[in-house]
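Asks: Based on what follows, work out the 3D shape:
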Amino acid sequence: MPPRVDLPFSPIERALFVPAADTLVIADVHLGRGAASSVDAPIDDAKAIRDRLESLLTRTDPETVVVAGDVLHAFDGVPCGVERDLAALEDTVDAADASLVVTPGNHDTMLETVFDGTMVGEYRLADDETVVCHGHERPKTDATRYVIGHDHPALSVDGRKRPCFLYGPTVYEGADVIVCPAFTTLAGGATVNEMRARAFQSPLVTDADAFHPGVWDDSSEELLWFPPLGACRRLL
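Replies: Now for the predicted structure:
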């Protein structure tokens, strides 16, 4: 059951749509993750990312797409092909008549060398209530809610690990916090079932027990909300 009936955002698969701002938010794309994997066969994660994003753009038709950090995977270099993949990602957003904004993450130290689009540390959406940032640092902008990534949350249900959203009402200095799962499917995810606040990397997660996990159900095409993590620990 959702923690609220009138939530001002709509999780869709691994993305978050904010209707009042006509904005689609994704986090932790990690372009180049496939190239960094220790497998013999190359993994074309960039094409899979573009295909899923294109599908979401068709479904939501947003005015703006915001990437909440970690567009790139590598800290100290840009693997061969990543610049091309990033340009193709930009083209996908442009073809949908949307604008692209990036709030750089801790992995994006080299992003300026391959991306000349809009970058801002914290981005306030058109609803004037929501601020998007990566979440690895405390935000400097006041907001009613923060949408972040960074921790790659996942929930273990019946022995299966599923990427999940985390929604914490009024958990950070009175503001709501929504933690998005990693958009790349190559990120294993941090299993949040037993994680306490000190285990999270984001300083915006100050009371892990208060966050409601939500898992996308492909069959019903809706997010299934679970009780707060404090209660889930007794149930899962």
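Asks: only C-alpha atoms for contact and neighbour calcs from this point on.
Replies: Will do.
Asks: Could you find the closest non-adjacent residue to Ser202?
Replies: Excluding its sequence neighbours, the residue lying closest to Ser202 (C-alpha to C-alpha, 6 or more residues apart in numbering) is His136, at 5.0 Å.
Asks: for Glu90, same thing?
Replies: Leu100 (7.2 Å).
Asks: what's the strand or helix carrying that neighbour packed up against?
Replies: When elements are assigned from DSSP states H and E, Leu100 belongs to strand 99-102. Counting contacts by 3 or more C-alpha pairs under 8 Å, 6 or more residues apart in numbering; DSSP states H and E, strand 99-102 packs against strand 64-67, helix 82-95, strand 118-119.
Asks: how about this one, so we can line them up?
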Amino acid sequence: MNAAARALSVSLGGGAHALAGGLLWIEPSASLVVADLHLGYEEAIGGALPLWSLDESLAALERARAAYDARELILLGDVVHGVRLSDGATARVLTTVQRLRQLCTLTIVAGNHEGRTRGAGLLGECVEEIERAGMLLHHGDRTRLSGARHVIGHLHPSVALGGEQSVPAFLVAPELIVLPAATPYSRGLNVLSRDCRTEIGAYGARSTSTHVIAATATHCYPFGSIASLARATRALRGAP
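Replies: Sure thing, here's the model as predicted:
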């Protein structure tokens, strides 16, 4: 990672860095990680929208791979929104995945949206988990415990801004890193919700030691711990 790229990242410890766009950079293995692309979502909701997220996702990952000179791209589950796509949408998804394979080594981790076959029928070879830089990477739909730090997606964490607006966010604890969802169609799970605390608690992470980093397309914004963000939010609501 060059100096300019490092200045826009947030170190998460252990060689992991939060990047703009919700990507994770694992420096020791030169791996770029993205979670919850949900390709084909537009068709899954009835085909009212064109499959524009395929091209947008591919372009963003191509830029990131070049910027960080990544040797590996890891798709951390829910690569597709569903496996029952039309022939046309299936062809578009396969073309996108093939383009990603041409960029560098591609590792696909299975998620719950890959269906009962865990993606094998559509995406080819998928794995349930991998280890990089001493961290255990898996989608997060099947909670598992180990002595390693877990890196997951699945939860779609976000910071609620009021109304219908929210910003995707990383959750970072000694036990756990949760990536934001890459899909533009998810409002996400409010990081201040009880459900969020329950989900991260399954890995031993606490709200007092789990930090929130909002990720826009161009910047990362550290917000402190979930507990401190909750206190600040309550104070602001009570302010004149």
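Asks: re the thing from before, look at the one in the second structure that sits across from the residue nearest to Glu90 of the first structure in the alignment and say how many residues are nearby.
Replies: In the second structure, Leu100 of the first structure lines up with Leu106, judged by TM-score structural alignment. Number of residues near Leu106 of the second structure (other C-alpha atoms under 10 Å) recorded here: 18.
Asks: repeat for the one 5 residues further on
Replies: Neighbours of Gly111 of the second structure under the rule other C-alpha under 10 Å: 29.
Asks: how far away is the residue nearest to it when sequence neighbours are not counted from Gly47 of the second structure?
Replies: Nearest residue to Gly111 of the second structure, sequence neighbours excluded (C-alpha to C-alpha, 6+ apart): Gly77, at 4.0 Å. Gly77 of the second structure is 23 Å from Gly47 of the second structure, where distance means C-alpha to C-alpha, to the nearest Å.
Asks: of the two, who's got more company?
Replies: Looking at Gly77 of the second structure and Gly47 with other C-alpha under 10 Å, you find the greater number of neighbours at Gly77, namely 31 against 12.
Asks: Touching, that one and Ile108? I think so.
Replies: Yes. Contact status for Gly77 of the second structure versus Ile108: in contact at 7.0 Å, counting by C-alpha atoms under 8 Å.
Asks: The residue nearest to Ser202 of the first structure corresponds to which position in the second structure?
Replies: In the second structure, His136 of the first structure lands on Asp141 (TM-score structural alignment).
Asks: quick one: secondary structure of that match?
Replies: Here Asp141 of the second structure is coil, with the state taken from DSSP: H, G, I helix; E, B strand; the rest coil.
Asks: Contact partners for it?
Replies: Gly111, Asn112, His154 (C-alpha atoms under 8 Å, 6 or more residues apart in numbering).
Asks: Name the helix or strand for the last one, please.
Replies: Right, the one you point to is His154 of the second structure. Short version: His154 of the second structure belongs to no helix or strand, going by DSSP H and E.
Asks: wait, it sits on Leu37?
Replies: No. Counting by C-alpha under 8 Å, His154 of the second structure stays clear of Leu37, with 10.5 Å between them.
Asks: can you list residues touching both of those two?
Replies: Joint contacts of His154 of the second structure and Leu37 (C-alpha under 8 Å, 6+ apart) are Asp78, Ala181.
Asks: Just give me the match in the second structure for Ile148 of the first structure.
Replies: Checking TM-score structural alignment: Ile148 of the first structure goes with Ile152.
Asks: For burial, what's the neighbour tally of that match?
Replies: 25.
Asks: Now do the same contact list for it.
Replies: Counting by C-alpha under 8 Å, 6+ apart, the residues that Ile152 of the second structure touches are Ala35, Leu76, Leu137, His138, His139, Gly140, Leu176, Ile177, Val178, Leu179.
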